[in-house]
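# sequence first, then the predicted structure:
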Amino acid sequence: MQPFELITPASVPDAVKAQAAASTAQQGAPVRFIAGGTNLVDYMKLNVETPRQLVEINGLPLDKIEATADGGLKLGALTRNTFVANHADVVQRYPVLSQAILSGASTQLRNMATTAGNLLQKTRCVYYRDTAYACNKRQPGSGCSAIGGHNRMMAILGTSDKCIASNPSDQNVALMALDATVHISGTKGERTVPITSFYTLPGNTPDRETVLEPGDLITHVSIPALPAGAKSLYLKLRDRASYEFALASAAVVLKTSNGHIDFVRVALGGVGAVPWRSREAEHALHGKAATAANFRHAAEIALHGARPQSQNGFKVELAKRCLTHALTQAIA
């Protein structure tokens, strides 16, 4: 781990200024916000992340869960995963989010990890984590060792010839299905970004993962109210029962009337370069009968265009079955 300086701002504006100023002063050298540190410190130990300065934000008032005026819910950036997963409003109104968080990591990690930190969680690609190997995400232009290498856990949707790393988060798959909005404070003021627009596909710049700019600080995430009677569910398929990343997962939200689907949201995890929202599957399901055949048809559409590698072709069928089963369980 490289030496670093720790900065402790007293307010959100101070934090924004500190991170932006430090980034400018160090001419692109990494300066990071740190809260729980469950992901960042891990990569600092591996010398994958080498920030010269850390802006420590745990003292900021961003750790509340509050109702919003439109009937939704506001999750502070510093709310710990355990607190969110067990909060009564989340459990009762957004069970898909509670289930997703509880399916990830361990109790100890969830006690420290934050909502915003989870939004920015880095890939667990073995080549990204090992500085001895070429990785375009870690060092642009060096190549992608996963293509043609060990790629069983890699993405099959949204990849490019520069990067096939998968996004590891469970929380963010649920937030995709819930149409969450990310609220950001930056050097140019406040702005909001729908989570569906927050992540960037690897394309030719896999090192850029989100729309955040230097100085941008996530302050909270808002989730809109769901239609009355809507049901939601998160299903995660993995190699072992706990403390394991998804091979494929599905977050679904749907409401039926007279046996037909009149509201539906679908997102997939473990298979995308980003948490993967499938509007095509949603369109295929809307207005249709809630039957196993229609669920399977939607799953086929969701995985259309998948680009499996040498070792992860099984994910195509696995993800289809995962989504089909998640939809079946949700209506039950």
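Here it is on my side, so go on.
# switch to C-alpha atoms for all contacts and neighbour counts from now on
Fine.
# can I assume Val264 is in contact with Ser257?
No: the criterion here is Cα atoms under 8 Å, and Val264 misses it with Ser257 at 11.9 Å.
# more crowded one of these two?
Using other Cα atoms under 10 Å, the more surrounded residue of Val264 and Ser257 is Val264, with 24 against 12.
# try this one next to it:
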Amino acid sequence: MRPFEFFRKDDIAKTVSQKNDRAKFIAGGTNLVDLMKKNIEQPDYIIDVNTVLSETVEADKKKLRIGAMSKNSSVAKNADVLKEYSLISRAILAGASPQIRNMASCAGNMLQRTRCPYFYDITTPCNKRKPGSGCSAKEGENRMNAVIGYSEDCVAVHPSDFCISLAALDATVITRNSKNKKEEIEFKNFHRLPGNTPNLDTNLPQNSIIEAIEIPKNNFGRNNAYVKLRDRSSYAFALVSVAAALDLENGKIKDSRLASGGVAHKPWRWYESENFLKGKMPTAENFSAAADLAIKDLKPLSNNGFKKEMLRGAMITALQNSLNP
């Protein structure tokens, strides 16, 4: 790890004004410090944001607001989250370890980098790490990589579980810039597909910082589930994950939400499957048909064809589990 200077500011505008290509923000540090140890990130300046961002989690009649500095563990056990937005808690508890959840901030979780092994190996070409160098994973060891939405330049997947629940629940990212101006970014537009710029993970402006995440009030608080399939049961990233939520009325599905991790460069929503389920009975046959719609457009790589049936099974299981949360 190369030497760096450490700073702490006293307000958002001053903090953001110091951000540039040579500086990085640090909150819990659960991802950035690893990247620095691997010499993937080599900032000259580290700016502590703990003192300028809120860690408050609060709900009103219209929304849940999660402060950027809220720790993953505190959100997962928050009473309002457990009562009305329990899908978020289920997703968080499926990720990392208790020690990391106690340190990791929610905004930092959203900004974490991929765990593709070639990204972490600085001796190999990686367009995400060094644009234009090539993608080692595309023809290499890619069992953990994408099956949809990838490009010739990158087949990496997004690593967060928390973000899959935010995608399913139509969250909004609240940001502030160096002029203290507020901006809202719909969560579906926050993370990027790789295209020919896989080095860019999000659409967060350079001169901005995440202030909070807001989730609109919904009817998915009771019937939801999060299924994560991985190589081991603790502290492992998803091969495939599915967040499922149902809004049931008079025995039928009034609305549904389906999102996945482990399949794409960003949290992936299955809109066609959701639309199929609207107005239908919550039966095994309909859940199976919805899963078939989800997998029909998958394009597995050389070593991850198993993800197709794995995703199908995970989606059916998540929908079934939503009926008996």
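Cool, got the structure. Here the structure is a predicted model, which means the values were calculated and not measured.
# my reading is that Ser288 of structure 2 lies in a helix. Confirm?
Yes: according to DSSP: H, G, I helix; E, B strand; the rest coil, Ser288 of structure 2 belongs to a helix.
# what residue in structure 1 is paired with it?
Residue pairing (TM-score structural alignment): Ser288 of structure 2 is matched to Arg296 of structure 1.
# tell me the contacts of its match?
Arg296 of structure 1 is in contact with 320-321, 323-324, counting by Cα atoms under 8 Å, 6 or more residues apart in numbering.
# so it versus Arg321 of structure 1, what's the distance?
Using Cα to Cα, to the nearest Å, we find Arg296 of structure 1 at a distance of 8 Å from Arg321 of structure 1.
# which strand or helix spans Lys315 of structure 1?
In this assignment (DSSP states H and E), Lys315 of structure 1 forms part of helix 314-331.
# and for Ala107 of structure 2?
helix 106-111.
# helices of structure 2, residue ranges please.
Along structure 2, counting by DSSP state H, helices occupy 12-17, 32-37, 72-76, 79-84, 86-93, 98-103, 106-111, 117-120, 162-168, 271-277, 284-295, 307-323.
# return the residue of structure 2 that is most distant from the centre.
Asn250 (32.8 Å; Cα atoms, centre = their mean).
# counterpart of that one in structure 1?
Asn250 of structure 2 maps onto Asn258 in structure 1, by TM-score structural alignment.
# same question, Asp153 of structure 2
Under the alignment (TM-score structural alignment), Asp153 of structure 2 pairs with Lys162 of structure 1.
# try Val75 of structure 2
Structural alignment (TM-score structural alignment) places Val75 of structure 2 against Val84 in structure 1.
# return the residues in contact with its match.
When the contact criterion is Cα under 8 Å, 6+ apart, the partners of Val84 of structure 1 are 65, 75, 90, 98.
# hmm, Ala35 and Thr114 of structure 1 touching each other?
Yes: counting by Cα under 8 Å, Thr114 of structure 1 does reach Ala35; the two are 7.3 Å apart.
# mind listing what the residue nearest the centre of structure 2 touches?
In structure 2, the C-alpha nearest the mean C-alpha coordinate belongs to Cys163, at 2.7 Å (Cα atoms, centre = their mean). Going by Cα under 8 Å, 6+ apart, Cys163 of structure 2 touches 109-110, 267.
# can I get the buried part of the contacts of Val84 of structure 1 as one ChimeraX selection?
The following ChimeraX command selects only the buried members of these, with burial defined by 16 or more other Cα atoms under 10 Å:
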select :65,75,90,98
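# how about the strands in structure 1?
Using DSSP state E, the strands found in structure 1 span residues 5-7, 31-34, 53-56, 65-67, 73-76, 181-186, 189-194, 217-223, 231-237, 248-257, 260-269, 276-277.
# now distance to Asp14 of structure 1 too, for those, in CSV please.
Formatted as CSV, the strands of structure 1 follow (distance: least, Cα to Cα, whole Å):
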stretch, distance to Asp14 of structure 1
strand 5-7, 10
strand 31-34, 12
strand 53-56, 10
strand 65-67, 23
strand 73-76, 18
strand 181-186, 11
strand 189-194, 13
strand 217-223, 11
strand 231-237, 38
strand 248-257, 37
strand 260-269, 35
strand 276-277, 34
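# out of those strands, which gets nearest to Gln108 of structure 1?
Distance to Gln108 of structure 1, taken as Cα to Cα, is lowest for strand 31-34 among the strands of structure 1, at 17.4 Å.
# and the closest one, how far out from the chain middle?
Mean-position distance between strand 31-34 of structure 1 and its chain equals 18 Å (Cα atoms, centre = their mean, to the nearest Å).
# which residues of structure 2 does it align to?
With TM-score structural alignment as the criterion, strand 31-34 of structure 1 aligns to 23-26.
# contacts for that stretch?
For stretch 23-26 of structure 2, contacts defined as Cα under 8 Å, 6+ apart pick out 19, 32, 43-50.
# of these, just the buried ones, PyMOL syntax please.
To isolate the buried ones among the contacts of stretch 23-26 of structure 2 in PyMOL, judged by 16+ other Cα under 10 Å, type:
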select buried, resi 19+32+43+45+46+47+48+49+50
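# perfect, that will be all.
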